[in-house]
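>>> sequence unavailable; structure follows:
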């Protein structure tokens, strides 16, 4: 198992990014993927939806604060987008190519993850079986991202790297972690 740590950077925009840090780690062992995000800083400025009693699959979670990651099969244009709301709601989309052929990934009926909230930090952890979508023999290219919605409705986009002229998490050359 190789655990890799990460630190996300905000996309540079005319408006300033909030005083936050987003760090974490990701690993793959026996085709189990584990990812943990840690959001720290002035969380009073961030819209963090309250935890729901029963998490559901929901669309457009990226319109609010949302932790995301993208998995691409090496040497293939196919990839998956995982959306995890601090409220507990989630979704997974499968793409055939860059922003093409988007479909909900039906291999998962639930995606339970842990959210721990404190006044100055929020932690989200997910551990799941990749065998439902990707054989263990295939190497993965990973992009790790987060959308942060501030109380003034300004949205910032955080990623390992930003390769485009605009914030675009789907650019395959930003899938820089290999698992």
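Cool, got the structure. Keep in mind it's a predicted model, so treat the numbers as computed, not measured. Numbers count the residues shown, from 1 in each chain.

>>> please count neighbours and contacts with C-alpha atoms only from this point.
OK.

>>> contacting residues around residue 86?
Applying CA atoms under 8 Å, 6 or more residues apart in numbering, we find residue 86 in contact with 48-51, 65-67, 115, 124.

>>> I meant residue 26, not that one.
Residue 26 is in contact with 3-6, 33-36, counting by CA under 8 Å, 6+ apart.

>>> what does residue 134 give?
Neighbour list for residue 134: residue 73 [criterion: CA under 8 Å, 6+ apart].

>>> hang on, it is in a strand, isn't it?
No: Residue 134: not assigned to a strand; according to DSSP: H, G, I helix; E, B strand; the rest coil it is coil.

>>> so how far is residue 120 from it?
Applying CA to CA, to the nearest Å, the value for residue 134 to residue 120 is 36 Å.

>>> tell me the gap between whatever helix or strand residue 22 lives in and the middle of its chain.
Assigned by DSSP states H and E, residue 22 belongs to strand 20-29. Here strand 20-29 is found 10 Å from its chain centre; the criterion is CA atoms, centre = their mean, to the nearest Å.

>>> next one: stretch 62-75
Mean-position distance between stretch 62-75 and its chain equals 4 Å (CA atoms, centre = their mean).

>>> isn't residue 85 right up against residue 60?
No: in this structure, residue 85 is not within contact of residue 60 by CA atoms under 8 Å, at 10.2 Å.

>>> more neighbours: these two, which one.
Remark: of residue 85 and residue 60, residue 85 carries more neighbours, 25 against 10, as counted by other CA atoms under 10 Å.

>>> for comparison:
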């Protein structure tokens, strides 16, 4: 499971690590898991009914960025423990944002113990850009009002920006490809 790193300008309180990985994908579903260790003070948004919502990043949420190699455009997937979600298309870095049509809603579930939280998401593959992808995996973690920003990499040390192409470091091939 790849370890995410927190942005140096926003240290976590108790969270020790955040990991993210693809746990399965085929031509119908893409399944992703985030694991948070040190989750005793994790702020978890209450269930608010499935559906699209904006500004999920204002509290604990989990994100994917999918970009075709050599392309400027990319898709951003926001997933909340509240089961709210959204998917956006961008034509370039933070440019040309529009909601991406989805054939159905992603399925999300959060399990939390005293020290660990697991967030699983199943995203309809038909609503995502075609494979292969350069992928950014990230998380906003809120602990009692403090926020930390976790990603595979951070391009700018002064402020977190998950849209920075330097964060898109994970390569994902088409299902069944070597």
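Everything's here; your move. Computed from a predicted model, the values in this text were never measured in an experiment.

>>> returning to that earlier point: over in structure 2, see which of the contacts of residue 86 of structure 1 survive.
Mapping those onto structure 2 (both residues aligned by TM-score structural alignment, their matches' CA atoms under 8 Å) leaves 48-51, 65-66, 115, 124 still in contact.

>>> can you show me the helices along structure 2?
Under the criterion DSSP state H, helices are not mapped anywhere in structure 2.

>>> tell me which residue is most central in it.
residue 63 (1.5 Å; CA atoms, centre = their mean).

>>> to which residue of structure 1 is that one aligned?
Applying TM-score structural alignment, one finds that residue 63 of structure 2 aligns to residue 68 in structure 1.

>>> go on, residue 36 of structure 2?
Aligned by TM-score structural alignment, residue 36 of structure 2 pairs with residue 39 of structure 1.

>>> with structure 1 overlaid, report how far the longest strand seen in structure 2 is off on average.
Longest strand of structure 2, by residue count under DSSP state E: strand 133-143. Superposing on structure 1 and averaging over aligned pairs (mean CA distance after the TM-score superposition for structure 1), strand 133-143 of structure 2 comes out at 0.8 Å.

>>> give the buried residues for stretch 148-158 of structure 1.
Judged by neighbour count (16 or more other CA atoms under 10 Å), stretch 148-158 of structure 1 contains these buried residues: 148-150, 155-158.

>>> what's in contact with it?
Residues from elsewhere that reach stretch 148-158 of structure 1, judged by CA under 8 Å, 6+ apart: 8-11, 17-18, 45-47, 63-66, 145-147, 167.

>>> give me the buried entries from these.
Buried residues within those, counting neighbours by 16+ other CA under 10 Å: 8-11, 17-18, 45-47, 64-66, 145-147, 167.

>>> nearest residue to residue 136 of structure 2 other than its sequence neighbours?
Closest residue in space to residue 136 of structure 2, ignoring its immediate chain neighbours: residue 168 at 4.0 Å, by CA to CA, 6 or more residues apart in numbering.

>>> ditto for residue 11 of structure 1
Excluding its sequence neighbours, the residue lying closest to residue 11 of structure 1 (CA to CA, 6+ apart) is residue 157, at 5.6 Å.

>>> the match of residue 63 of structure 2 and residue 169 of structure 1, how far apart?
Distance, residue 68 of structure 1 to residue 169 of structure 1, by CA to CA: 9 Å.

>>> swap in residue 134 of structure 1?
Counting by CA to CA, the gap from residue 134 of structure 1 to residue 169 of structure 1 is 21 Å.

>>> again, but for residue 161 of structure 1
Separation of residue 161 of structure 1 from residue 169 of structure 1 (CA to CA): 9 Å.

>>> what about the two, which has more around it?
Taking neighbours as other CA under 10 Å, residue 161 of structure 1 and residue 169 compare with residue 169 leading, 25 against 20.

>>> so that one sits against residue 159, correct?
Yes: counting by CA under 8 Å, residue 169 of structure 1 does reach residue 159; the two are 7.5 Å apart.

>>> overlap in contacts of those two?
Residues touching both residue 169 of structure 1 and residue 159 (CA under 8 Å, 6+ apart): 143, 145.

>>> now which residue in structure 1 aligns to residue 160 of structure 2?
Per TM-score structural alignment, residue 160 of structure 2 is aligned with residue 167.

>>> go on, residue 146 of structure 2?
With TM-score structural alignment defining the correspondence, residue 146 of structure 2 maps onto residue 154 in structure 1.
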